[in-house]
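**Student:** Got a predicted structure plus its sequence, pasted below:
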Amino acid sequence: MTQIHPLFYRDSLLNTLELLQDQNLIFYFNPIKIEEKYSWQSILPGKGNSLCVHLTWPNHNPGSHNVGKNFGTFTQYFSLISTRAFNCILNDGSIIRFSFYFADSFLLSHSLLYWPCPYNISPEDLAIFSIDDLIELNEDIKVSESSFRSPLRFDYDLSNNNSYHPGCHLHMQTGATRIPMRSPISFNRFVTFIYQHFYPEEYSRGSFWDDLEDEFTGSGIIIPQSHFKNLCITWD
């Protein structure tokens, strides 16, 4: 089980966001929201009440734009932008957001979303936009100007890990797609993956990627062995 103090991890997330901004790799980022509450039910084996900490975006509220049927739709992207339900916007209008849920210092679940901008916009154009301008542009977009690219969402849920629902998985194309992953993925590993594979020019110009610490190293393989019979996502 992955163990790290949530407030320490909050600082690590903020440091990475500030580094990406200093390197001109993101257009804007929201402050990280911290929610704390005590659980009087046993969450961790052999323990009583736990301090639960949620690290997420500022207005994390349940909504239709989060559910499976809207996954990958223009409606979802526009809703995320207009409600500012994200952690950061990249220089092409794409969205990154994350959610990490801890009990004491143990990671219980996470969700890491990359939503590529569904239309083509240059960093030069975005540089003169405000968030409100981006929202207005979303409302005027034409199908002929659209770019159909699937979001990627890396999910981890310790409480739902079985042969039918891998506790670590990647969503793409549809909300029902769950490609098994070996273990939880840290934000640093996630954001490095995004830039390496979807922004190779920006990635190649950065000399800092290898210095980003993977705080979840040593988490171990948590998905059932049955998932290794087919294709799955793994790493050292």
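**Tutor:** Ah, there it is.

**Student:** going forward, measure contacts between C-alpha atoms and count neighbours the same way
**Tutor:** OK.

**Student:** Do you have the helices of this protein handy? List them.
**Tutor:** Along the chain, the stretches classed as helices by DSSP state H are 6-22, 74-82, 123-127, 131-140, 187-198, 200-205.

**Student:** Please identify the deepest-packed of the ones you listed.
**Tutor:** helix 74-82 (a mean of 18; mean count of other CA atoms under 10 Å).

**Student:** contacts for that helix?
**Tutor:** Contacts to helix 74-82, defined as CA atoms under 8 Å, 6 or more residues apart in numbering, come from residues 65, 66, 70, 85, 86, 115, 117, 118, 134, 135, 138.

**Student:** before we move on, what about stretch 214-231?
**Tutor:** 1-4, 161-163, 166-168, 179-186, 188-189.

**Student:** From the opening residue of that stretch to its closing one, how far?
**Tutor:** 24 Å (CA to CA, to the nearest Å).

**Student:** again, but for stretch 17-26
**Tutor:** 8 Å.

**Student:** ranges for the strands of the protein?
**Tutor:** Listed in chain order, the strands of the chain (DSSP state E) span 26-29, 33-39, 50-56, 88-90, 95-103, 106-115, 152-157, 168-172, 174-180.

**Student:** alright, now check it against this:
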Amino acid sequence: MSCRVIHTELDNFLTYLLGAGIALYITPISNDGTRVSWVTQGLASKFLQHRNKPSIAEYRDWIDSGAYSALLIDGSLLQISYEVIEGALTGHRLAYVPCPFDVEERLLRTEALLDVIEYHAACAPEDIRLRAAVRFDYDLAAAGPGHPATHLTINSPSCRIACAAPLRLGQFADFVFRHFYPAVWKLHPYLQRLAKSGWGDRTISEDERQSMHINWP
């Protein structure tokens, strides 16, 4: 495992999303030899530091600072970050952050992005879409009782559903597009063909197996 391999796979993925019109914007990839992530315009936070429930203010700040890998055609964000130390995958943050507003794609394509978000943020609260962010975290150093090394978080920071192993980019992409954009997933065989294994050993413990968890071959 190397940052170069991850960088190449991520670059190919993001380039495809942009070229196919699935993403409206992608950000440059940051690769410092241990971490592959996105290049932010503001102060970069530490790896996996943010584990709170995303708010509209944070969504707006992420848009403003470019703290995402891709902005999809409906305004939702993909945040993709991997960490590698001495040839071993040691962490990842793979997040799908739904847009909290029902934004017209036309506006996102023709108007200043932040202006569109500010306009919708000023609308009545009943126009806000109640959709939870979905995040797959892998952090071997933080593993312990109640905190699986690899887990899915939805709706609440205390929700940590154990996953069998770290996710390769293709697994994350398949999960997001198969479940939240089924028409896009069916229309683009590329998304279905992405490699989905080989980026880390299984991390789930025997105790975690006894509770509801996410598993795959």
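**Tutor:** Structure received. Predicted model only: the values in this text are computed from it and were never measured.

**Student:** picking that back up, okay, the strands of structure 1 in JSON lines with mean neighbour count next?
**Tutor:** JSON lines is the format used below for these (neighbours: other CA atoms under 10 Å):
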{"stretch": "strand 26-29", "mean neighbour count": "20"}
{"stretch": "strand 33-39", "mean neighbour count": "13"}
{"stretch": "strand 50-56", "mean neighbour count": "20"}
{"stretch": "strand 88-90", "mean neighbour count": "23"}
{"stretch": "strand 95-103", "mean neighbour count": "22"}
{"stretch": "strand 106-115", "mean neighbour count": "22"}
{"stretch": "strand 152-157", "mean neighbour count": "22"}
{"stretch": "strand 168-172", "mean neighbour count": "23"}
{"stretch": "strand 174-180", "mean neighbour count": "17"}
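
**Student:** Reformat the ones you listed into JSON lines and put distance to residue 8 of structure 1 next to each item.
**Tutor:** What follows is those, written out as JSON lines (distance: least, CA to CA, whole Å):
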{"stretch": "strand 26-29", "distance to residue 8 of structure 1": "19"}
{"stretch": "strand 33-39", "distance to residue 8 of structure 1": "12"}
{"stretch": "strand 50-56", "distance to residue 8 of structure 1": "11"}
{"stretch": "strand 88-90", "distance to residue 8 of structure 1": "20"}
{"stretch": "strand 95-103", "distance to residue 8 of structure 1": "12"}
{"stretch": "strand 106-115", "distance to residue 8 of structure 1": "12"}
{"stretch": "strand 152-157", "distance to residue 8 of structure 1": "20"}
{"stretch": "strand 168-172", "distance to residue 8 of structure 1": "23"}
{"stretch": "strand 174-180", "distance to residue 8 of structure 1": "28"}
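
**Student:** Excluding chain neighbours, what is closest to the spatially most central residue of structure 1?
**Tutor:** With distances taken as CA atoms, centre = their mean, the residue of structure 1 nearest its centroid is residue 112 (1.8 Å). Once flanking residues are discounted, residue 112 of structure 1 sits nearest to residue 98: 4.5 Å by CA to CA, 6 or more residues apart in numbering.

**Student:** Reformat the helices of structure 1 as TSV; add distance to residue 151 of structure 1.
**Tutor:** Compiled in TSV, the helices of structure 1 are given as follows (distance: least, CA to CA, whole Å):
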stretch	distance to residue 151 of structure 1
helix 6-22	20
helix 74-82	9
helix 123-127	20
helix 131-140	17
helix 187-198	11
helix 200-205	18
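
**Student:** returning to what we had before: residue 168 is in contact with the residue nearest to the centre of structure 1, correct?
**Tutor:** No: with contact defined as CA atoms under 8 Å, residue 112 of structure 1 does not reach residue 168; the gap is 11.4 Å.
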